[in-house]
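> curious how this folds, go ahead:
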Amino acid sequence: MQPRVFISSTYYDLKYVRESIEQFIESYGFDPVLFESGRVTFEHGRSLDTSCYQEVDSCHIMILIIGGRYGSATSQQEQNIDYEKYDAEYTSITKGEFETAAQNNIPVFIFIDKNVYAEYQTYKQNITLFNKIIKENNSFKFAHVDSINIFKFIQEVSKRPIKTFERVEEIIEYLRSQFSGMFYLYLNKMRTEPSNKTILNSVNELNTVTSKINSIVEALGRKMIDQEELKQIEDQYFKTIIDVFLDQFSSHVAYAIQKKTTKANIKRMSDKLASILIEDILIFDYTKTNDYESYSNQINEILLTKVKEQIPNLIIKDFAYFWINSTFFDKINPLIVSDERKQELHSLLSERIRKDLEYRVLE
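Down below sits the predicted model:
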């Protein structure tokens, strides 16, 4: 049996991205499901989107790619949509596919075009103004999106881990890391559960999944993993988890700088803020309180005070502390097993803050 991977996106604007990902999925021995490749079974008398939703339900993984086009409405809504209206609200087929995957607990890897995500951040921080402008004058347009429904869609999927991209190679590299990490977790679970030792004896049967992990599979067949290979996988898994966390971090924080500054000053501010977050803010154990609102307000106050004292030119406009803290404490903190890891976290967090600040201040 091959894992089936459903690739969901609009077609014409992302045609070549879909083709590249299809080839990548096939190289792993998985079965990519795309309607243009004849992998979706269309039943007589059923609409195209209904057939797609049924196919989603039979898949093991979904890859969702969001670009600048929102796409056509579902068959239930299509006749009632005025596509000329920029703010016409409706559910697209792509959104319907995602909702089907979510309802059926299918893992979804979400990728958003970096330019589209940047415009989403602008929209999110000025949503009242944009809604007023669009309502009064429908001629307003964003540069990279054809409907504000895209922003609402992004807002919905942002509750999950997302990854922005500029080139299809970034998607492929991310998926490669994710597949490796998922396989590592599975194998590690098999090693730590005595009742499943018999499964380890047949793990070599999985070597058709990918040649990239053949050496690890063979080692597992001998009931051992070379420590250097294991370290490489753990390091890659750590970077992947951090990358996902930082994408979410960026969407849960809003900054402002009181006056114009230089890139060098932004770098210093980023380093300092990363240190404050790692040493003084993210370390709190959220599980020890039941009053999450008071807890978040208290820690936010500590953060604002430290930033005011140590980085006076920086203003934290919005900081979704509870989400950031709980995600960090549950997912990241257990992986910080050495000073080297802690330093790497600091470098990656500082670099992400720097990029976010430069985008908002120097654009």
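
> going by C-alpha atoms from here, please, whenever you check contacts or count neighbours.
OK.

> which residues in this protein form strands?
Along the chain, the segments classed as strands by DSSP state E run 4-8, 31-33, 61-66, 108-113, 162-165, 253-257, 314-319.

> to Q343, which of the ones you listed lies closest?
Nearest to Q343 among the strands of the chain is strand 253-257; the distance by CA to CA comes to 21.8 Å.

> could you check how many residues crowd around E229?
14 (other CA atoms under 10 Å).

> who touches it in this structure?
I216 (CA atoms under 8 Å, 6 or more residues apart in numbering).

> now it: how far from Q236?
E229 is 11 Å from Q236, where distance means CA to CA, to the nearest Å.

> buried ones in stretch 61-76?
Neighbour-count burial for stretch 61-76 flags 61-74 (criterion: 16 or more other CA atoms under 10 Å).

> what does that stretch rub up against?
Residues from elsewhere that reach stretch 61-76, judged by CA under 8 Å, 6+ apart: 3-10, 13-14, 47, 49-50, 56, 78, 81, 90-94, 96, 98, 101, 106-113, 116, 144-147, 149-150.

> E22 is nearest to which of the strands of the chain?
Shortest distance between E22 and those, using CA to CA, is found for strand 31-33: 5.8 Å.

> could you also give me the structure for this next sequence, so I can compare it with the first?
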Amino acid sequence: MASPKVFISSTCYDLRYIRENLKYFIRTLGYEPVLSEDGDVFYNPRGHTHDSCLEEIPNCQIFVLIIGGRYGGKFKETDHSITNAEYKEAVKLKIPIFTLVEQGVYSDHNVYTKNKKNDTVDYSKIIYPSSDNNMIFEFIDEVRKNTINNAIVPFRNFADIEDYLRKQWAGMMYSFLSNQNEEDRLIDTLSMLGTMNERIELLSKEILNSVGSNDSKITVKLYEEMLANECIRDLSFWKIKPSPAAILNNETVEKLVAYYGKSIKVNKDKGESITGVISGVGELSSMKYDKIVKCYNDIREFIISYLGENNINIEEYIEKHKEDTL
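A predicted model of the protein is given here:
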């Protein structure tokens, strides 16, 4: 069974104990940690090792960024760090990012921010107790200035990281399930509304034009039977919504479809795999075609029989409802 892969991005040396604890924590959740020092990254002999790290990120579903006091080695031919390059790749791929900053570095960043625009202080010469490079602060600013995926949380020890990630990932799962349930409810609602709209569209004309008349009651009954007929439902998918009079006026489904300016194509070579389409570009399997023909004949016979039971002449009914066939 597939499990989410979590890419852990940080400088390796000053945060080794954090990375080791993260590895075991992630495994206890049933997820798969990806750490460069554990051989989880394939280092292609034909490429640079830095590129190999970036190429592994698209295979991951979660990205954990830990920012400590060491800026780390620079990414090939650039001024930013390898960790920064990994972060940029995760942003580009829109992978969920969870950023944590060591508490001392977080405090140093606050001092850096307050003095950066102070003309009386050369902020570049300030020595920070927990950070070895001002570019760490610029990295933090880069994360914070993103319009999305930009949460930053300080940590004092691994317990803080574990507590934060446990809550965040539980929230992420809750959000996913809630959105999925909401989507399913929306689909059900739209389906119900679509069915209701179809019934209203087919019945409203008769009801509004002759409320209470015996003819309208009979026509409503015919429409109800038609709506329950699979052939009529299939035809409605291709914008063919026949009236009882139109069905009476067309002895076969081919004639009915042609009356509405469309055609049926039957492909007898493709067997049962084709689901069936009525259009200028689609085809019907033989099985689907036979089923539609039978259903159409059944509903037409019902209409004729029902009108006969109510002593209604078919020709007179067609004449009276000829406008419905347009």
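
> just to revisit the earlier point, mind putting the buried residues of stretch 61-76 of structure 1 in CSV, distance to S347 of structure 1 included?
Output for the buried residues of stretch 61-76 of structure 1, formatted as CSV (distance: CA to CA, whole Å):
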residue, distance to S347 of structure 1
I61, 32
M62, 31
I63, 29
L64, 29
I65, 28
I66, 29
G67, 29
G68, 32
R69, 35
Y70, 36
G71, 39
S72, 42
A73, 43
T74, 44
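
> remind me, longest helix of structure 2?
Counting residues, the longest helix found in structure 2 (DSSP state H) is helix 158-209.

> in structure 1, what stretch matches the next helix or strand after that one?
As assigned by DSSP states H and E, the chain's next helix or strand after helix 158-209 of structure 2 is helix 214-227. Per TM-score structural alignment, helix 214-227 of structure 2 has no counterpart in structure 1.

> distance between stretch 178-186 of structure 2 and the chain's centre?
How far stretch 178-186 of structure 2 lies from its chain's middle: 11 Å, per CA atoms, centre = their mean, to the nearest Å.

> meant to ask about stretch 285-293 of structure 2
The chain centre lies 34 Å from the centre of stretch 285-293 of structure 2; the measure is CA atoms, centre = their mean.

> what's the angle from the longest helix of structure 2 to strand 62-67?
140 degrees (axes from the mean of the first three to the mean of the last three CA atoms, to 10 degrees).

> same list (the strands of structure 1) but as CSV, adding distance to V361 of structure 1.
Formatted as CSV, those follow (distance: least, CA to CA, whole Å):
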stretch, distance to V361 of structure 1
strand 4-8, 34
strand 31-33, 41
strand 61-66, 26
strand 108-113, 21
strand 162-165, 20
strand 253-257, 7
strand 314-319, 11
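
> among the ones you listed, which is the most enclosed?
Of the strands of structure 1, the one with the most neighbours on average (mean count of other CA atoms under 10 Å) is strand 4-8, at a mean of 24.

> now do the helices in structure 2.
For structure 2, the helices defined by DSSP H occupy 16-28, 49-56, 82-92, 103-115, 135-145, 158-209, 214-227, 230-236, 244-249, 253-259, 286-309, 314-320.

> should've said the stretch 201-350 of structure 1
Assigned by DSSP state H, counting those that start in this stretch, the stretch 201-350 of structure 1 shows helices spanning 214-221, 227-251, 263-276, 292-310, 321-327, 339-362.
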